[in-house]
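Trainee: Take a look and give me a structure for this.
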Amino acid sequence: MTNYTKEELEEAHRAIISTIGKCEKAMLKLKENSAQHTLLSRRIKAFRISVELIERAKAHYLPF
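Mentor: As a prediction, this is how the structure comes out:
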């Protein structure tokens, strides 16, 4: 596995949080239950999982 610095984790965290916000904004324009809405919903969930994992890694600073 690759080792990441704490700074790299923090930058990735900021970028993903920003992307989640943009996705949520875009989702408002999509028809519910459409393929695009479902896909974006799943991506947001994946990004939130990523954020949680990054936060855990930062808390313990266990390089990957």
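Trainee: hey, let's count contacts and neighbours off CA atoms from now on
Mentor: OK.
Trainee: Pull the contacting residues for the residue most central in space within the chain.
Mentor: Centroid check for the chain by Cα atoms, centre = their mean gives residue 47 as the closest residue, at 2.4 Å. Taking Cα atoms under 8 Å, 6 or more residues apart in numbering, we find residue 47 in contact with 16-17, 20.
Trainee: Next, the structure of the following sequence, for comparison with the previous one:
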Amino acid sequence: MGKYTKEELVEALRPISSIISKCEKGQLKFAEGTSHHSRFKNIIKAMHISKSLITNEISSMG
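Mentor: Okay, the predicted model is just below:
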């Protein structure tokens, strides 16, 4: 990454956590195997990956 400040990266974690939470709540409204449930599952997975990458970058900054 390199072009973002530590503060910007920390600030980016809040909306990612919010998206994860909202998608988990939305996912509960649909049966497993439905397209909506799968879509939420994929979004949640992508947000967890994003959160992990940002957290790792923050950690490497010291």
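Trainee: secondary structure element for the residue nearest to the centre of structure 1?
Mentor: Using DSSP states H and E, residue 47 of structure 1 sits within helix 35-60.
Trainee: quick one: that helix aligns where in structure 2?
Mentor: On the basis of TM-score structural alignment, helix 35-60 of structure 1 is assigned to residues 35-60 in structure 2.
Trainee: Okay, buried residues for the matching stretch please.
Mentor: 37, 40-41, 44, 47-48, 51, 54, 57-58 (16 or more other Cα atoms under 10 Å).
Trainee: Next: stretch 22-33 of structure 1.
Mentor: residue 27.
Trainee: Show me the contact partners of that stretch.
Mentor: 36-38, 40-41, 44.
Trainee: distance between the ends of it?
Mentor: 19 Å (Cα to Cα, to the nearest Å).
Trainee: Which one of the contacts of stretch 22-33 of structure 1 is nearest to residue 4 of structure 1?
Mentor: residue 44 (23.0 Å; Cα to Cα).
Trainee: Test my guess that the closest one contacts residue 20.
Mentor: Yes - using Cα atoms under 8 Å, residue 44 of structure 1 is in contact with residue 20, at 5.9 Å.
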